[in-house]
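What follows is a predicted protein model with its sequence.
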Amino acid sequence: MFLFLKSLSRSVHEEQEEPENLKNTDQVNGKCMSLTVWRKSLIISCNGFTVIDSQGNLVYRVDNYIGHPEELTLMDGSGKSVLTMRRRKKLTMVDSWHVYVGEGDDHENCSRTTTELSKTRPIYCVKKHISILQSDPSVLAYVRYGSSSKRFAYTVEGSYVNRSCKVLDESRRVVAEIKRKEAAKKGVSFGVDVFILVVEPGFDPGFAMALVLLLDQMFS
């Protein structure tokens, strides 16, 4: 299966029609990072996400992704927790999540308990945008610093259902983008379960993937 993922990643990146500055990307060298996101777990009995880079290396994974859980854990390729996301329990219809720095060495122990999470300050709060008047239907979610700040750190706009979203910072600069793969090669087509996540230099690719998970919870 992993060999298939490597082939899938390369074929997706070869076919993806995007600007020259987004090709052959490497965030370490001050360029964009382009990741292939597959809405499928490497573990046969689990649902989840598998994320690989343009060389076919496994960089992120999510397992046991079933329904609408109260907590999500984003792991790196080795299974170590990167970020923990916990749904905020409030008497409101607006879906809202706190994002914490993950910890732990394996999937069994990487997720912190509710008590530990409550004593840790979240690094971001992500809230689904609902506009009754549809004043700005393109806005999907707002990201704030911490749990109490009223300042918007990022705004997510576009359509996650169509896998066409942009994450914009306070100056309206695009820092990450979700792109759907529409083209086909040799009779193989890619649906919404395989898409591209482009991350600009300076923006954390782990947090970009965390936003993908939360958008999936909010709009799937």
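That came through fine.

switch to C-alpha atoms for all contacts and neighbour counts from now on
Will do.

right, and R151 touches Y145 too?
Yes - taking contacts as C-alpha atoms under 8 Å, R151 lies within contact range of Y145: 6.8 Å.

which one of the two has more residues nearby?
Y145 (18 against 12; other C-alpha atoms under 10 Å).

Look up how far V194 lies from that one.
30 Å (C-alpha to C-alpha, to the nearest Å).

What of K127?
For K127, the distance to V194 - C-alpha to C-alpha - is 25 Å.

Got another one to weigh against that:
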Amino acid sequence: MQIFSNDRIWVCPEKNMTQIHPVLALPMASGAGEDKSSPYLTTEQESFTIWMRSLVCHSKGCTVFNSKGNLIYRVDNYDSKSCSEVSLMALYGEALFTLRQKNSGLYKYWEGHNSTGTIFRVRKNFKIWPNGSSSSYKVSMGSGKDDQQSCYKIVNNKSVFTIEDGSGRLMAEVKKKQSNVNGLDFGEDVLTMMVEPEVDHSFIMGIVIAYGLLKCKL
């Protein structure tokens, strides 16, 4: 059985494994609606499909498709959930962000950096959260450990989590993907990520990967 959606992926149960494939596996080309200074910025809201599996056999990781069904990001360079370093890569293996597990006292966090000098850290926010059904994670920028640094926030509310900037502005939302045909979801390991305009989605993806590693989802 094949289930089609608007972003051109299909799911075909084969034995006990669900497989997701794009119609096209091409790098994202620049065009209308994109900032030509960066292939990772758009002027409009953009959706992505995150499959929490690697396309490389016997490898852990995840695969990310854009709204056209093109493979745009992948993580498949490790083979264990207990790894301490992973790379978020573009289609042909260019490392966009390298993420490393760090320890600070009683808690662990993940630090990411890229070749342009962007550094971020994702850790659990241990402050009391008003809504008992929600939890939050802090994303700090820079190489220091001062809590007054510019930061972002991940808010997890059941099956949906959002990424917000310091002023509370929504940057991205991630939730389970549902079929546009019958409303059924594709399973726990297939997600939809909506990224707001003028937001670097490679940076957002780096945060999502770090968050998944903290939650032991990768």
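Nice, thanks for sending it over. Only a predicted model underlies this, so the values are computations on that prediction, with no experimental measurement involved.

All the helices of structure 2, residue numbers only.
201-214 (DSSP state H).

Looking for the alignment partner of M33 of structure 1 in structure 2.
Aligned by TM-score structural alignment, M33 of structure 1 pairs with E46 of structure 2.

Now do the same contact list for its match.
Residues in contact with E46 of structure 2, defined by C-alpha atoms under 8 Å, 6 or more residues apart in numbering, are N66, S67, M194, V195, E196, P197.

Which of those residues ranks first by neighbour count?
Busiest of the contacts of E46 of structure 2 [other C-alpha under 10 Å] is V195, holding 25 neighbours.

That residue contacts S47, correct?
Yes - between V195 of structure 2 and S47 there is a contact under C-alpha under 8 Å: 6.3 Å.

All the strands of structure 1, residue numbers only.
Under the criterion DSSP state E, structure 1 contains strands at 33-38, 49-52, 58-62, 71-76, 81-87, 96-101, 124-128, 139-145, 152-159, 164-169, 174-180, 184-185, 188-189, 194-199.

so can I have a markdown table of those showing distance to F4 of structure 1?
Listed next are these as a markdown table, based on distance: least, C-alpha to C-alpha, whole Å:
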| stretch | distance to F4 of structure 1 |
| --- | --- |
| strand 33-38 | 12 |
| strand 49-52 | 11 |
| strand 58-62 | 12 |
| strand 71-76 | 19 |
| strand 81-87 | 25 |
| strand 96-101 | 31 |
| strand 124-128 | 34 |
| strand 139-145 | 33 |
| strand 152-159 | 28 |
| strand 164-169 | 25 |
| strand 174-180 | 19 |
| strand 184-185 | 15 |
| strand 188-189 | 13 |
| strand 194-199 | 13 |
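
Quick one, which of the ones you listed gets closest to E14 of structure 1.
Set against E14 of structure 1 and scored by C-alpha to C-alpha, these come closest in strand 184-185, at 10.0 Å.

Can you pull out the residues in contact with the closest one?
Contacting residues not belonging to strand 184-185 of structure 1 are listed as E15, F190 [C-alpha under 8 Å, 6+ apart].

and it, how far from the chain's centre?
25 Å (C-alpha atoms, centre = their mean, to the nearest Å).

how much does that strand stray from structure 2?
In the superposition against structure 2, strand 184-185 of structure 1 averages 5.7 Å from its aligned positions (mean C-alpha distance after the TM-score superposition for structure 1).

From I50 of structure 2, how far out is the equivalent of V82 of structure 1 over in structure 2?
Residue correspondence, TM-score structural alignment: V82 of structure 1 in this structure matches L96 in structure 2. L96 of structure 2 sits 17 Å away from I50 of structure 2, going by C-alpha to C-alpha.

How about K175 of structure 2, nearest residue that isn't a chain neighbour?
Sequence neighbours aside, V160 is the residue nearest to K175 of structure 2 in space, at 4.6 Å (criterion: C-alpha to C-alpha, 6 or more residues apart in numbering).

Tally up the residues packed near the one you found, please.
14.

ok, now which ones touch it?
E173, V174, K175, K176.

before we move on, what about Y154 of structure 1?
Y142, V143, R144, V167, L168, D169, E170.

Repeat that for S34 of structure 1.
So S34 of structure 1 contacts L22, T25, D26, D53, S54, I196, L197, V198, V199 (C-alpha under 8 Å, 6+ apart).

if we can go back for a sec, list buried members of the contacts of Y154 of structure 1 by neighbour count.
Listed as buried from the contacts of Y154 of structure 1 are Y142, V143, R144, V167, L168, D169; burial here means 16 or more other C-alpha atoms under 10 Å.
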